[in-house]
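Participant: Sequence unavailable; structure follows:
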């Protein structure tokens, strides 16, 4: 059959025109669905992120950590909308919050405390979770290891490895303590781990721990009073339930001239005698920096090692020392609360 080249050329040209037109139609549709911008050209700096925040209870240290977290994202120039929920020290509320945040379509969850982190980690393996104010991330089953978290969860812990040993050494060598009272919520894995660490340490120091457990903040004062006559000092760890009612312990300690060592600086500012610790604002800020890397797609939780607090310092409250008749020695090299 003889091929009509002129006719073939016309048909070929027509097909090319149709293909070009279809391509333009697809571009137009793509632009419409991405808010007037081709997704391939999207500038991440202009994206608005939605972050869910879950906090187990209201107290100064956790609030400071949240402020630090927000500041890190602000410093990174990210546009963020926060959905903030507080469980008010209620386990049932805590689980409801976790489920609500997961179903609300957030880009990332900031879990501020061990119970908060455990709740959200139990209901999603997809949404990135950054925690802070957690003492034992491995023991709480949040990560596989500190060095390699291995899942969708990582963050910053509030347990410097030298904090508890330094506190116990101070109580024994400088204050002559032998029996240390500890008020804590045995239902918090975070707290149980710290109490066990203290007990293990004191086996070789000729000192003992006297426990007083609580279930709610309303139990704290009675628990503190139950220690009287049995202890010569009190140590309050980073227990959310007890710290939220710390004024009760401070009152009991000061009235009975008992040195009250605490686990973080905000509790010293509130009236605790002293602490080897760090600022919760700082670990919140460091958690925020980790969140920035994840939101920008620079890293994944599984690849970001859990961070420990930096710059362990010794802080004391002069007014509390005066109230219990304790003279502060220069060789303690203490800093003082404002």
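Facilitator: Now that the structure is in, tell me what you want to look at. Model, not experiment: these values are computed from the prediction.

Participant: switch to C-alpha atoms for all contacts and neighbour counts from now on
Facilitator: Noted.

Participant: from memory residue 129 sits against residue 110, does it?
Facilitator: Yes. Counting by C-alpha atoms under 8 Å, residue 129 does reach residue 110; the two are 6.0 Å apart.

Participant: can you count the residues close to residue 281?
Facilitator: Residue 281 has 21 neighbouring residues, counting by other C-alpha atoms under 10 Å.

Participant: Hmm, residue 157 and residue 135 touching each other?
Facilitator: Yes. The pair residue 135 / residue 157 is scored as a contact, 5.3 Å apart, by C-alpha under 8 Å.

Participant: got any residues that touch both of these two?
Facilitator: Common neighbours of residue 135 and residue 157 (criterion: C-alpha atoms under 8 Å, 6 or more residues apart in numbering): none identified.

Participant: For the stretch 151-300 of the chain, which segments count as strands?
Facilitator: Along the stretch 151-300 of the chain, the segments classed as strands by DSSP state E, counting those that start in this stretch run 153-157, 179-185, 208-214, 233-236, 260-262, 274-277.

Participant: Residue 156 is in contact with residue 286, correct?
Facilitator: Yes. Assessed by C-alpha under 8 Å, residue 286 is found in contact with residue 156 at 7.0 Å.

Participant: who's more crowded, the two?
Facilitator: residue 156 (27 against 23).

Participant: Roughly how far does the more buried one sit from residue 141?
Facilitator: Distance, residue 156 to residue 141, using C-alpha to C-alpha, to the nearest Å: 15 Å.

Participant: which stretches of this structure form helices?
Facilitator: Along the chain, the stretches classed as helices by DSSP state H are 5-33, 60-75, 91-103, 114-121, 163-173, 189-202, 220-225, 240-243, 246-255, 265-270, 280-295, 318-323.

Participant: most packed of these?
Facilitator: Greatest average neighbour count among these goes to helix 240-243 (a mean of 27), per mean count of other C-alpha atoms under 10 Å.

Participant: how far is that helix from where the chain is centred?
Facilitator: How far helix 240-243 lies from its chain's middle: 15 Å, per C-alpha atoms, centre = their mean, to the nearest Å.

Participant: which residues are contacting it?
Facilitator: Against helix 240-243 from outside (C-alpha under 8 Å, 6+ apart): 56-57, 59, 89, 183-185, 215-217, 220, 236, 267.

Participant: rewinding a little: and the helices of the chain as TSV, adding distance to residue 306?
Facilitator: Converted to TSV, those look like this (distance: least, C-alpha to C-alpha, whole Å):
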stretch	distance to residue 306
helix 5-33	38
helix 60-75	15
helix 91-103	21
helix 114-121	13
helix 163-173	18
helix 189-202	16
helix 220-225	31
helix 240-243	21
helix 246-255	28
helix 265-270	22
helix 280-295	9
helix 318-323	35
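
Participant: one more structure, for comparison:
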């Protein structure tokens, strides 16, 4: 009897220990484990991070504004949105180089996850001043000549971005003038020679025109208030007018459009936005798409830890002839079927 009682007590104790072990296991399974608790209290993942970006833009005008809008749209599509998890320090130099330098110095003294320069002058200033943050550039004509980078394939350092000029673009516009405007013997260019991008593009245009025995005439300006007078000075001297991605000139392009329309002078530009505004033609692309491309590069840096120095500088690869039929009428241009046939995307690039 005593032996049976001891056996029962022993069995009961074993059962209690087993049940206690199972209860502890079930309780642990029902609650967060120590590692899970640590994870829940750890810092937020990179997807929950708040980003800070500084933008320096040399002047307000449609192409540059569209570049900035495309850049921010690419970030938004990747989950980085202004007003939610993105702070944007936007600075516009209003076309003043002194303001441009001050902006670059201010940005360099602040702390941002990434910095964007829009145009050659803004990007030059940032590349010179900002050494401890990733720097991207957009709307830059020749990053090598401007000494923003030293290599297009692998820039090195903390700077990369996208050039807005495919060398073929300028040549294509000049070839179009030569082939479809046989009466054009001189092309006038309104230019601010203080802008390196304008000088580079004008030289390229001059070389392309020379191949067709067409002369290029310059009408120089130093600020936007001089643009109309410069355009008027070309009347009687130039058979057509062309402008580059010259920020000073593009900012006052309405004055050139007025002169071209009044005097029935064909007006060609280096960007789509100016054609949409009233120039007749260009070979180009949408600056929104250009900015979007740079925004995608920003996402690679911010989210995937890419090193800017290892990212190839890009150039536009989809050039198409863009025609404005209303501008043609205003400037006394007869748009031929041959001209229209040169447009690949007729639905989007023949502007009614």
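Facilitator: Noted; the coordinates are in hand. For clarity, every value in this text was computed on a predicted model and none was experimentally measured.

Participant: Among the strands of the stretch 151-300 of the first structure, which comes closest to residue 19 of the first structure?
Facilitator: Taking C-alpha to C-alpha, strand 153-157 is the member of these nearest to residue 19 of the first structure, at 46.8 Å.

Participant: Relative to the second structure, which residues correspond to that closest one?
Facilitator: Residues 159-163 of the second structure are matched to strand 153-157 of the first structure when aligned by TM-score structural alignment.

Participant: The matching stretch against the first structure, how far on average?
Facilitator: Taken over the aligned residues, the distance from stretch 159-163 of the second structure to the first structure averages 1.0 Å (mean C-alpha distance after the TM-score superposition for the first structure).

Participant: what does that stretch rub up against?
Facilitator: 127, 134-143, 148-149, 290, 293-294, 297, 308-309, 311-316.

Participant: That stretch: how far from the chain's middle?
Facilitator: In terms of C-alpha atoms, centre = their mean, the centre of stretch 159-163 of the second structure is found 9 Å from the chain centre.

Participant: can you check stretch 144-161 of the first structure too?
Facilitator: Relative to the chain's own centre, stretch 144-161 of the first structure is displaced by 11 Å; criterion: C-alpha atoms, centre = their mean.

Participant: Next one: residue 181 of the second structure from residue 260 of the second structure, what distance?
Facilitator: Residue 181 of the second structure is 16 Å from residue 260 of the second structure, where distance means C-alpha to C-alpha.

Participant: and the longest helix for the second structure?
Facilitator: Using DSSP H, we find that the single longest helix of the second structure is helix 2-30.

Participant: ok now that one, how far from the chain's centre?
Facilitator: Relative to its chain's centre, helix 2-30 of the second structure lies at 71 Å (C-alpha atoms, centre = their mean).

Participant: Stretch 36-45 of the second structure too?
Facilitator: 37 Å.

Participant: quick revisit: tell me which of the helices of the first structure sits nearest to residue 331 of the first structure.
Facilitator: Closest approach to residue 331 of the first structure among these is made by helix 163-173 (11.7 Å; C-alpha to C-alpha).

Participant: Strand 179-185 and that closest one, what's the angle between them?
Facilitator: 150 degrees (axes from the mean of the first three to the mean of the last three C-alpha atoms, to 10 degrees).

Participant: Now helix 163-173 of the first structure on the second structure. Mean distance?
Facilitator: Compared with the second structure after fitting, helix 163-173 of the first structure deviates on average by 0.8 Å (mean C-alpha distance after the TM-score superposition for the first structure).

Participant: residue in the second structure matching residue 248 of the first structure?
Facilitator: Following TM-score structural alignment, the counterpart assigned to residue 248 of the first structure within the second structure is residue 255.

Participant: go on, residue 55 of the first structure?
Facilitator: In the second structure, residue 55 of the first structure lines up with residue 57, judged by TM-score structural alignment.

Participant: Can you name the residues that contact its match?
Facilitator: Applying C-alpha under 8 Å, 6+ apart, we find residue 57 of the second structure in contact with 64, 90-93, 117-119, 122.

Participant: quick one: contacts for the residue opposite residue 263 of the first structure in the second structure once aligned?
Facilitator: Matched to the second structure by TM-score structural alignment, residue 263 of the first structure sits across from residue 270. Taking C-alpha under 8 Å, 6+ apart as the contact definition, residue 270 of the second structure lies against 169-170, 242-245, 282-284.

Participant: Which of the residues you listed ranks first by neighbour count?
Facilitator: Counting neighbours by other C-alpha under 10 Å, residue 282 comes out on top of these with 30 neighbours.

Participant: before we move on, back to that, please work out which of the strands of the stretch 151-300 of the first structure is packed deepest.
Facilitator: Counting by mean count of other C-alpha under 10 Å, strand 153-157 has the highest mean neighbour count of these, with a mean of 29.

Participant: angle of that one against helix 280-295?
Facilitator: Computed by the same axes, to 10 degrees, the angle separating strand 153-157 of the first structure from helix 280-295 equals 160 degrees.

Participant: So the closest residue to residue 245 of the first structure other than its chain neighbours versus residue 239 of the first structure, what's the distance?
Facilitator: Excluding the flanking residues, the one nearest residue 245 of the first structure by C-alpha to C-alpha, 6 or more residues apart in numbering is residue 217, at 5.6 Å. Distance of residue 217 of the first structure to residue 239 of the first structure, given as C-alpha to C-alpha: 11 Å.

Participant: Kindly report the same for residue 182 of the first structure.
Facilitator: 10 Å.

Participant: Leaving aside the residues adjacent along the chain, what's closest to the residue most central in space within the first structure?
Facilitator: Compute the mean C-alpha point of the first structure, and by C-alpha atoms, centre = their mean the closest residue is residue 132, 1.3 Å away. What sits nearest to residue 132 of the first structure in space, not counting adjacent residues and going by C-alpha to C-alpha, 6+ apart, is residue 156, at 4.8 Å.
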